[in-house]
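In: Starting from these lines, generate the structure:
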Amino acid sequence: LPAVPCQGHVAEFFPHLFLRPEAMRHYGLGRFPGRTIYSYERRRPFLELLRGVASGSRPLRELLEVRGLEEEVEGVISLMEALRLDRRTLYPGINVPNLGVISNLPPWATVEAPAYVDASGIHPLSLGSMPTALTGVMAQRLAQYEVTIDAALTGDRELALQALLIDGYLRSIDAAEEMLDDFLDAERRWLPEYWFS
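Out: Here you go, the predicted structure:
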């Protein structure tokens, strides 16, 4: 069973496409989150509704009636039904721990893979090995995640800068330092004190 991500999802692994307007036009790509469901402007009107549904003060059916969220909402409900009602259902892409799903990626990686879902859990299909060219791309992304996690757990500013630079979207160390400063300033109240000592 092949995995079929959308162009924009694949393109996020190739920053040079997003840094060149002619490449974006050629491949029909837009800036993320753009018009996607992840756009804050698209989600802002639903914030109160989502909080109400989460707290139980508003019924779930209101969320089902929101235009533009149908696919996400139906997918989540279908997933919950498969788990609760033991309806063995195949999903084309679920984020799971690798644990052998893709044989040439580390087991600690999270991968998106087709999986069956039923009352006993999520059962990803084994996909074998990834082509060597893609393994190289994924190795860079996984290194970024590892460095990001280490930075988050230690408050190590140099590791945080390395993680930003590995990503490939920033054009300079100065830009990475500025972005890190902005992030730390904006998120200060949520971050452990060791980031600022």
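In: okay, CA-based contacts and neighbour counts for the rest of this
Out: Noted.
In: what helices or strands is the longest helix along the chain leaning on?
Out: As assigned by DSSP state H, the longest helix anywhere in the chain is helix 132-154. Secondary-structure packing of helix 132-154 (3 or more Cα pairs under 8 Å, 6 or more residues apart in numbering; DSSP states H and E): helix 157-167.
In: Just give the closest residue to V147, not the sequence neighbours.
Out: Ranked by Cα to Cα, 6 or more residues apart in numbering and with sequence neighbours excluded, the top spatial neighbour of V147 is A163, at 5.6 Å.
In: So that neighbour versus G75, what's the distance?
Out: Distance of A163 to G75, computed by Cα to Cα, to the nearest Å: 32 Å.
In: And those two? Which one has more around it.
Out: Between A163 and G75, counted using other Cα atoms under 10 Å, the more crowded position is A163 (22 against 13).
In: doesn't Q144 make contact with that one?
Out: Yes - A163 sits in contact with Q144 when judged by Cα atoms under 8 Å, with a separation of 5.1 Å.
In: Let's compare: structure for the following, please.
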Amino acid sequence: MSLELLGRVHKELSITGGAFYEAILAISERVNRKVQIIRLHWHASTLLQRMEHLTGEVGQQIVDQVSRRFLARNQPDSTLSMLDATLTQATVRVHELKQLLVQVDAQIRELKLEAIHDDLLRLQRDLSLRSAGIERLSITRGAAAVGQSISAMPRSSSVHIAAILRGPFLLAPAEELVFRSDDIVVLIGIQSDLDQFITWFTSRPLKTPTTKSA
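Out: Model prediction:
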């Protein structure tokens, strides 16, 4: 076996080993992220339970203090001040728990966004290996698609609508749905076919020149 062949084998093994190591790292990162999300959900659930327990305790204390006031009418009345102190302490504690809950919710959202980003990167890589792609198109004013239904779309066996976003709403891609300007359309399909759809959604139709009669 020549030194050149040995060098090529070593190079191939190094590349394969590096790719395997990167795959293991990616898997461990995804698992670790999911574990963190589960822990944060458990923490948020614990905070909610503590808030419920706290409000229940406060309610019971108020009932007890009001009952004692009616049973001991001839004794000095300190019930109102005790109620005020109880409510103040409970309000402060509930506010602290709510702040913690907001922080936990923000951490959960951040981890989920990271997971979605990784999923989209893997999807894009899988599509590119098959000469396909995904396009997010915002329909411009005056584009050929404006006022047209999905059934009027240029036909292609490979291109499909994955989602239509209109303001805060996610619309089902029904055949009778009519496109509006500023709609966001997500397409998936063969990249060469997708390129033909970009013009239909984002460019103004060409005006046919009129001929003057003699």
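In: Need the TM-score from the superposition.
Out: The TM-score (TM-score structural alignment, normalised by the length of the first structure) is 0.20; 64 aligned residues with a Cα RMSD of 5.0 Å.
In: Tell me what angle the longest helix of the first structure forms with helix 157-167.
Out: Relative orientation of helix 132-154 of the first structure versus helix 157-167 (axes from the mean of the first three to the mean of the last three Cα atoms, to 10 degrees): 160 degrees.
In: List the buried residues of stretch 115-125 of the first structure.
Out: 115-118, 122-124 (16 or more other Cα atoms under 10 Å).
In: What of stretch 47-65 of the second structure?
Out: Buried, per 16+ other Cα under 10 Å, within stretch 47-65 of the second structure: 47-48, 51, 54-55, 58, 61-62, 65.
In: cool, stretch 103-110 of the second structure as well?
Out: For stretch 103-110 of the second structure, the neighbour count (16+ other Cα under 10 Å) marks 104-105, 108 as buried.
In: check contacts around L83 of the second structure.
Out: 62, 65 (Cα atoms under 8 Å, 6 or more residues apart in numbering).
In: Please look at L137 of the second structure and I184 and confirm they touch.
Out: Yes - under the criterion of Cα under 8 Å, L137 of the second structure makes contact with I184 at 5.6 Å.
In: Looking only at neighbour counts, state which of those two leads.
Out: Remark: of L137 of the second structure and I184, I184 carries more neighbours, 20 against 17, as counted by other Cα under 10 Å.
In: ok, that one to L170 of the second structure distance?
Out: Taken as Cα to Cα, the span from I184 of the second structure to L170 of the second structure is 10 Å.
In: list residues touching both of those two?
Out: Common contacts of I184 of the second structure and L170, defined by Cα under 8 Å, 6+ apart, comprise I164.
In: now the strands: where do they sit in the first structure?
Out: With strands called from DSSP state E, the first structure shows them at 89-97, 110-118, 121-124.
In: just so I know, which of those strands lies nearest V137 of the first structure?
Out: Closest approach to V137 of the first structure among those is made by strand 110-118 (13.7 Å; Cα to Cα).
In: A115 of the first structure: what's it in contact with?
Out: A115 of the first structure neighbours (Cα under 8 Å, 6+ apart): 90-94, 122-125.
In: what does A11 of the first structure give?
Out: Applying Cα under 8 Å, 6+ apart, one finds that A11 of the first structure lies in contact with 17-18.
In: measure it to M24 of the first structure for me?
Out: 9 Å.
In: Next, show the common contact partners of the two.
Out: Common neighbours of A11 of the first structure and M24 (Cα under 8 Å, 6+ apart) are 17-18.
In: Give me the most central residue, the second structure.
Out: L113 (5.7 Å; Cα atoms, centre = their mean).
In: Assign that one to helix, strand or coil.
Out: helix (DSSP: H, G, I helix; E, B strand; the rest coil).
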